[in-house]
Structure formats: C-alpha cells, structure tokens
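Student: 3D, please:
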Amino acid sequence: MRNVSEVIEQYLKQVLHQSPDGIIEIQRNELADKFQCVPSQINYVISTRFTLEKGYIVESKRGGGGYIRIQKVQLHSHGSILDFVSRTIGGQIDQASSEGIVYQLEEAKLITAREANMMKAALSREVLALKLPLRDEVRAAILRAMLIAILSK
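Tutor: The predicted structure follows:
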C-alpha cells in the first residue's frame, strides 16, 4: 500500500497532466482536507517532489486567498533542454539534485533507463570520493558533459 505522500504526488501529477497549459493552482487546506492529512504534509510533498530539478516551478501566495501554483517545465527542443540543464546545474550540484535532473529526463523519455542508471552511478558520492565543495563541482562538470553528449544527437 502506498503512503499518503505518494498518493498526493500521483494525484497532483494526474491533475497537471490533464491541465491544458501544464499549470495547476491548489489551495493547501482544501487538498489536506481531501486527503485527510495535515497541511504540512502537502508542503512536504510539494517541496520534495515538485522541485526545479524534477521539472517543476512552484510559486505560492500566502494569505486568505492564497494558493500554490505548480507548473511543469516544458522541454520541447534539445536547445531548451540544454539551456534548462545549464541553468539548473550551475557550477556545482549535489547528488540529490543531479538525480532529480536525471529522473526528469528519463521521465520525459529523453534518456533511456540504462543511460539514467549509468549516469546516477557515475555521479554518486561513493564514486566521486572527493571533499566538498570539489565533489559537487566535479559532479556538475561530469553531468553537464554527459548530457551534452547524450542530448546533442
């Protein structure tokens, strides 16, 4: 049986998928009532599973009429993909963020499962046995090089 976080994540992804413009606006309290959970559970799901590295832009407006807007980043061409990756990676990247980018590209069918597994293995902290911040700098350079090689077909 799936936990509440997974159910909420799948629900939000389904609603996003059905949205014609790839954007949804939700009210945290209403969603918490729907899933019979505390509003902080909604925050947890959104902050951990709807990140830029995973291909989402999240905006929130607080207050009485507040909402949370979730937008799926659309990667239409290899140029926009490489631009997105360059902006996301920057000069250094941690393991979780690099895995998020790899996950997003695999989910969008831009890389194969085999390519994703090889990339995750090469970017792991066990393989990059360097001290921080050098490890994150090397990881960023390797990830950028791998993606340019794969996506510049």
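
Student: for the rest of this, base every contact and every neighbour count on C-alpha atoms.
Tutor: Fine.

Student: tell me the centre residue of the chain?
Tutor: Of all residues in the chain, the one closest to the mean position by C-alpha atoms, centre = their mean is Lys54, 1.0 Å from it.

Student: what about that residue, distance to Ser47?
Tutor: 11 Å (C-alpha to C-alpha, to the nearest Å).

Student: got it, and Gly22?
Tutor: Taken as C-alpha to C-alpha, the span from Gly22 to Ser47 is 18 Å.

Student: comparing the two, which residue is more hemmed in?
Tutor: A direct count of neighbours by other C-alpha atoms under 10 Å for Gly22 and Ser47 places Gly22 higher, at 16 against 12.

Student: for that one, what are its contacts?
Tutor: Gly22 makes contacts with 16, 71-72, as judged by C-alpha atoms under 8 Å, 6 or more residues apart in numbering.

Student: one more, please, to line up against the first structure:
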Amino acid sequence: MRNISDIIEGYLKSIIEHEDNGTAEIKRNEVAEKFQCVPSQINYVIKTRFTIERGYAVESKRGGGGYIRIHRIQTNSRKELVDHILDSLQEGASSVMTEDIIYRLLAEQAVSKREARLMLAGIEHAAKHYPLQERDAIRARVLQAMLFSLLYEQSE
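Tutor: Predicted coordinates:
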C-alpha cells in the first residue's frame, strides 16, 4: 500500500503533466486539506521528491497570497541533460543525490534499466570502502566518469 507521501507526489506530478508549461502552482494549505494532512507533510514531499536532481525547480512565496510553484526542468537532448547533471556534481554527491540523478536519467530514457542498476551498484561499491567524509567526492567522481562515458558513446 502506498503511503501519503507517494499519493501527494503522484497528485503533484499529475498537475505538472497536465499543464502546458510543465509548472504547477499550489497553495500548501489547500493541498494539505485535500489530503487531510498537516501542511508540513506537503513541505516534506516537495523538499524530498521535487529536487533539482530529480529534474524540478521549486519556488515559493510566503504570506496570505503565497504559493508554491513546481516547475519541471526540460532538457532538449540527452547531452544537455548529462551536461546539466555534470554541473551539479562539482561539490560532491550524497547517496540520495546519486540515486535521484540515476532515476532521473532512467525516467528521461537516457539510460536503460540495466544501465541504471549497474550505475547504482558501481557507485555504492566504489564509495563504501572510503571514510564517510570522502564518500560524497568519490560518488561524484565515479558518476561523472559514467556520465562522460555516456556522452562519448552518444558522439560516436
């Protein structure tokens, strides 16, 4: 059975998909009321499920007329997607961040399911033998190498 976060995520994604511009503008309290949950649950879903790594940009305006706007980041090509991801890896990559990036690559059909599984396994295996403080840098370097390989494959 799906939990409330999964249901809210699905609802927000359906709004985004039905909009021509790929943007959903919501009022947190209205969505919370719809799902009979606390507004902080909506914040949690947006913060964890609508990240840059997953291909979303979020902006908000507080106050009485406030809103939360979730925009799907569209890329025009596989190369543009990979370049965008490579830029985001300059400061390292947490385990969650690398998973989100790989799932985005899979969702946008830049990699196959098999490639995604191999990437996830390879990144975690490479990082697990290093001290905690070094793992983010190792994950980022391994993922960058994999992404450069994808770009090279595409240009052949």
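
Student: hmm, back to that, so whichever residue in the second structure pairs up with the residue nearest to the centre of the first structure: helix, strand or coil?
Tutor: Mapped onto the second structure by TM-score structural alignment, Lys54 of the first structure lines up with Arg54. Following DSSP: H, G, I helix; E, B strand; the rest coil, we place Arg54 of the second structure in the coil state.

Student: which residues does Arg54 of the second structure contact?
Tutor: Contacts of Arg54 of the second structure (C-alpha under 8 Å, 6+ apart): 100-101, 103-104.

Student: now do 10 Å
Tutor: 48, 72-73, 97-105, 107 (C-alpha atoms under 10 Å, 6 or more residues apart in numbering).

Student: for the first structure, identify the residue most remote from the centre.
Tutor: Gly64 (28.5 Å).

Student: wait, Arg69 of the second structure sits on Lys27?
Tutor: Yes. Assessed by C-alpha atoms under 10 Å, Arg69 of the second structure is found in contact with Lys27 at 8.8 Å.

Student: what do those two both touch?
Tutor: 60-61.

Student: still on that earlier bit, in strands, which of the contacts of Arg54 of the second structure appear?
Tutor: Arg72 (DSSP state E).

Student: which of the contacts of Arg54 of the second structure are buried, as a ChimeraX select command?
Tutor: Burial among these is assessed by 16 or more other C-alpha atoms under 10 Å; the matching ChimeraX selection reads:
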select :72,97,98,99,100,101,102,103,104,105
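
Student: and which of the contacts of Arg54 of the second structure is nearest Val58 of the second structure?
Tutor: Checking those against Val58 of the second structure by C-alpha to C-alpha gives Arg72 as the nearest, at 8.9 Å.

Student: now do the contacts for the closest one.
Tutor: By C-alpha under 10 Å, 6+ apart, the neighbours of Arg72 of the second structure are 13, 16-17, 21-24, 50-52, 54-58.

Student: where does Arg69 of the second structure sit: helix, strand or coil?
Tutor: Classified using three-state DSSP, Arg69 of the second structure is strand.

Student: got a list of what it touches?
Tutor: 16, 23-27, 57-61.

Student: tell me which residues of the lengthiest helix in the second structure come out buried.
Tutor: If you go by DSSP state H, the second structure has its longest helix at helix 132-155. Burial within helix 132-155 of the second structure, assessed by neighbour count using 16+ other C-alpha under 10 Å, is assigned to 135-144, 147-148, 150-151.

Student: by contact count, what packs against that helix?
Tutor: helix 78-88, helix 95-107, helix 113-127 (3 or more C-alpha pairs under 10 Å, 6 or more residues apart in numbering; DSSP states H and E).

Student: could you tell me the angle between it and helix 95-107?
Tutor: Going by axes from the mean of the first three to the mean of the last three C-alpha atoms, to 10 degrees, helix 132-155 of the second structure is angled at 20 degrees with respect to helix 95-107.
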